[in-house]
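**Student:** A predicted structure for the sequence below; I have some questions about it.
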Amino acid sequence: MVDMLNLLIWNCRGAANKGVASVIRDMWSRYKLSLVIILEPRISGAQASKTIRQWGFKHSIRKEAVAFSGGIWLLWELDDLKVDVLELDEQVIHCNLRVGEDECLFSAVYASLSEHRRHDLWNLLSRLAGDIVVTWMLAGDFNDIKTPLEQVGGGRVNETRCKHFNNWIQDCNLIDVGAKGPFYTWKGPKWDGLERVYKRLDRCLCNVLWQEKFDKAEIQVVPRLCLDHHPLLVNLYGMEEGRRGRHFRYEAAWQMHEEFEQILTNSWKGEDEAHVKLTELQKTLTRWNKEVFGKIEGRKRRLLNRLHGIQRSVERRINPFLVNLEIKLEEELLHTLRQEEVLWFQKSRGRWLEEGDRNTRYYHMKTLCRRRRNKISMLKRDDGTWADEEVEISATFQRFYHKLFEEDRGVSMWTLTKQRWGMVNEAKLRNVGRDPNGDEIRRVFFQMGGFKAPGSDGYPAVFYQQNWRVVGRSMI
């Protein structure tokens, strides 16, 4: 969806409100929006049509407000963007978004304040979810929270209601995409005797297929201006990243290749220190991975295509050579699938792996969710403003740590304490001062989590554990 990059979803609580038009036009220009979803415009008919024209949109789909309440608008300018409505309801517009040959399902949600009607919406979306086998995203004001942590202030949270909302999300096999920026998306009223209430009512949900296809997508909570809801900005392809050299990371799947042991043995010859050998091995493995090992997905696809061709040929005429080649390719494909599983397991930093249980998709999704959770696309500066460009984020980190390590901390107060510590006897003192022996060093390496985060050299503990026979002597 090359042309459909940015979507804006906003419960503006009245499209005719003062300032709404200026905000829409500003965000349209600033974020280069492809599609704008307006919730609760509270106007309809001729007034709605006039407002949309004044905002500058050529195309629109509307579910009209009823008696100045509710309503959902989809607004866009590009002729290339095709929006096919599949379900038009007071609480959701469910449609197919298409640009050229690329498409995905999208549901613009404005859930009712009425619990009974909101359950009608959950039932409708559950019915739709049961038939969906393509990418699907839902975004809008769900008027519910998943956990008490999504509310601060106001009255007591209805935890039963939270549970029902969570159950619905899980039953539909949906994922909360999360968002960058302010956590609470709605500022409520302040009642007597209570603090002002803030809630996370606006969110984006998606199915697994959407998460896999748009794994770099980012949701940003845009600053709220005057009104009580924050707009949500959806960038399907994420923040543009600068070209940076990729750090070396040892892949455990390399160990399963027939050439790996010879590469390691050749790199470990000689009397150089371990860190020199590891550096040279990095260079060799990086080159070998590019030229020989390659991308597993491409290798898997080639093997499947060759198998498909052979199996079609064998159906027409038995050929002993092709029969033997089929067996060989099947074995190679199974080996490749196992490598793929190990690759994604390592990237997901999972804690268990049952032999023979190829659950690659689980590890893939775990990795994508962790990557999305850990990615920093906005960072708050000391003055309270936000850095959202990669260069600015990097500079903000550098300034923080430069200031942190430059500060003069003075005399540490623990040196002034009157606390007296017990004496260490001579035998223990000698033991503390001695060098660790080979068995102790080996034991430390094998007690580490094999797939935990690697050191600065890119080698996790599993590298040493699997290759101790070759590298162990250099580590002692």
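**Tutor:** Great, that's in hand.
**Student:** From here on, just use CA atoms for contacts and neighbour counts.
**Tutor:** Will do.
**Student:** in the host helix or strand of Ile52, what counts as buried?
**Tutor:** Applying DSSP states H and E as the criterion places Ile52 in helix 45-55. Residues of helix 45-55 classed as buried by neighbour count (16 or more other Cα atoms under 10 Å): 48, 51-52.
**Student:** hold the first one in mind and look at this next one:
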Amino acid sequence: MIVASWNCRGAGNRCFPRTVKDIVYKLQIDVLCLMETRISGTRADGVIRKLGFSNWIRLEASGFARGIWVLWNEDSMHVDYICSSTQIIHCKIVDVKHNESFFATFVYGETSPQKRIPLWLSLKAIAEATEEAWLVIGDFNTFLDTTDKMGGSLANHGAMENFADCIREVELFALPIEGEKFTIIVVNDGQRTPQGKYSKRLFRYQSAWSLEESFKEVVYSSWDNVEWCEGARKFEKAALSWNDTVVGNIMKKKKQVIHRLEGIDRVRQNNVNGCNGETGTPNSSMLPLRYSTEDNELKRFKMIMGTGSRTRRS
């Protein structure tokens, strides 16, 4: 059985359902908890129905913050709701295939140390009432050791002590980490501005890349015999470099193609207006031989950019 949690930082993106389905399929997840979904009500219901799960428990988001979803398929798992608060969902999970059960508390802690105090009290109360196996999983918005954090603001040692005290009192222990310790990737091209600060270059995958044969080698070489996160970092750097040298500026290329096609259309219109003989057929010898090639190129760029053309068709 695999139970997973993910702070998705918003579930409203139209690509989100497909992303979740891919993760669930690849990792064979049985119970999934999504945190900080930032949507609620009928919109949340609509997104959840696209994720491929038959059952769910939802803790509503507060405005554009918070939100906890627990999702599973009833044919293989039973999840019985017990209680919840603004920071937890507590339930009992039964593995139907193996006839095993345990308690699980899914956590999304407040960002403020003061507001996390009710979370520690809730966990202590649950511990006193629980004698069976108990899993606590999620995002506590704090950590036990400074090595568990990379970058950002300085560590709040008082908040760390509160977390450690709670873990010790309820007699929980941390599961060992396998694979990458940090899974959040920030892309930075390493260039400094005149003010001495690093400038960030956001990474965006371009559909045009998949049309280039040489792009396959960029993908293969990035993930060759490395962990996924390390491969992702290598891919981002390699793809940006490859894009600069091979693809170039797609919008600029598109404008150039459209400009050429507009000129070709003007020639075609003139030829149509000056027909040969009584049949009314245009003088084909006057038509640009490059028209077919240019038209295919325009179609390629229309597919890439998802926009219409300003050129006319007779």
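**Tutor:** Nice, I can see it. Everything quoted here is computed from the prediction, not taken from an experiment.
**Student:** what's the mean gap between the next helix-or-strand element following the helix holding Ile52 of the first structure and the aligned bit of the second structure?
**Tutor:** Sequence order places strand 59-63 as the next helix or strand after helix 45-55 of the first structure, per DSSP H and E. Strand 59-63 of the first structure differs from its equivalent in the second structure by a mean of 0.7 Å after superposition (mean Cα distance after the TM-score superposition for the first structure).
**Student:** What residues in the second structure pair up with strand 59-63 of the first structure?
**Tutor:** Mapped onto the second structure using TM-score structural alignment, strand 59-63 of the first structure spans residues 55-59.
**Student:** Quick check: longest helix in the first structure by residues?
**Tutor:** Scanning the first structure for the longest helix, with DSSP state H as the assignment, gives helix 320-348.
**Student:** Now distance to Trp344 of the first structure too, for the buried residues of helix 45-55 of the first structure, in JSON lines please.
**Tutor:** What follows is the buried residues of helix 45-55 of the first structure, written out as JSON lines (distance: Cα to Cα, whole Å):
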{"residue": "Ala48", "distance to Trp344 of the first structure": "50"}
{"residue": "Thr51", "distance to Trp344 of the first structure": "50"}
{"residue": "Ile52", "distance to Trp344 of the first structure": "47"}
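**Student:** how about the helices of the stretch 51-200 of the second structure, start to end?
**Tutor:** For the stretch 51-200 of the second structure, the helices defined by DSSP state H, counting those that start in this stretch cover 117-129, 157-169.
**Student:** Throw these into TSV and include distance to Asp224 of the second structure and mean neighbour count, thanks.
**Tutor:** Below are the helices of the stretch 51-200 of the second structure laid out as TSV (distance: least, Cα to Cα, whole Å; neighbours: other Cα atoms under 10 Å):
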stretch	distance to Asp224 of the second structure	mean neighbour count
helix 117-129	43	15
helix 157-169	38	15
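**Student:** Could you dump the ones you listed into TSV and include distance to Glu110 of the second structure?
**Tutor:** Output for those, formatted as TSV (distance: least, Cα to Cα, whole Å):
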stretch	distance to Glu110 of the second structure
helix 117-129	8
helix 157-169	12
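**Student:** equivalent range in the first structure for the helix of greatest length in the second structure?
**Tutor:** Using DSSP H, we find that the single longest helix of the second structure is helix 250-273. Under TM-score structural alignment, helix 250-273 of the second structure corresponds to no residues of the first structure.
**Student:** do stretch 78-85 of the second structure as well
**Tutor:** Counting by TM-score structural alignment, stretch 78-85 of the second structure corresponds to residues 82-89.
**Student:** What residues of that stretch count as buried?
**Tutor:** By 16+ other Cα under 10 Å, the buried positions in stretch 82-89 of the first structure come out as 82-83.
**Student:** and if you look at stretch 365-377 of the first structure?
**Tutor:** Those would be 365-369, 372, 377, for stretch 365-377 of the first structure by 16+ other Cα under 10 Å.
**Student:** Stretch 325-343 of the first structure now?
**Tutor:** Neighbour-count burial for stretch 325-343 of the first structure flags 326, 329, 333, 336-343 (criterion: 16+ other Cα under 10 Å).
**Student:** same check, this time on stretch 98-109 of the first structure
**Tutor:** Buried residues in stretch 98-109 of the first structure (16+ other Cα under 10 Å): 98-99, 103-109.
**Student:** From Ala129 of the second structure, how far off is Leu154 of the second structure?
**Tutor:** 36 Å (Cα to Cα, to the nearest Å).
**Student:** aligned partner of Gly130 of the first structure in the second structure?
**Tutor:** Using TM-score structural alignment, Gly130 of the first structure pairs with Glu128 in the second structure.
**Student:** Just give the nearest non-adjacent residue to that match, would you?
**Tutor:** Leaving aside its chain neighbours, Glu128 of the second structure sits nearest to Val170 (7.9 Å; criterion: Cα to Cα, 6 or more residues apart in numbering).
**Student:** which ones are touching the counterpart of the one you found in the first structure?
**Tutor:** Under the alignment (TM-score structural alignment), Val170 of the second structure pairs with Cys172 in the first structure. With contact set as Cα atoms under 8 Å, 6 or more residues apart in numbering, Cys172 of the first structure has these partners: 126, 129-130.
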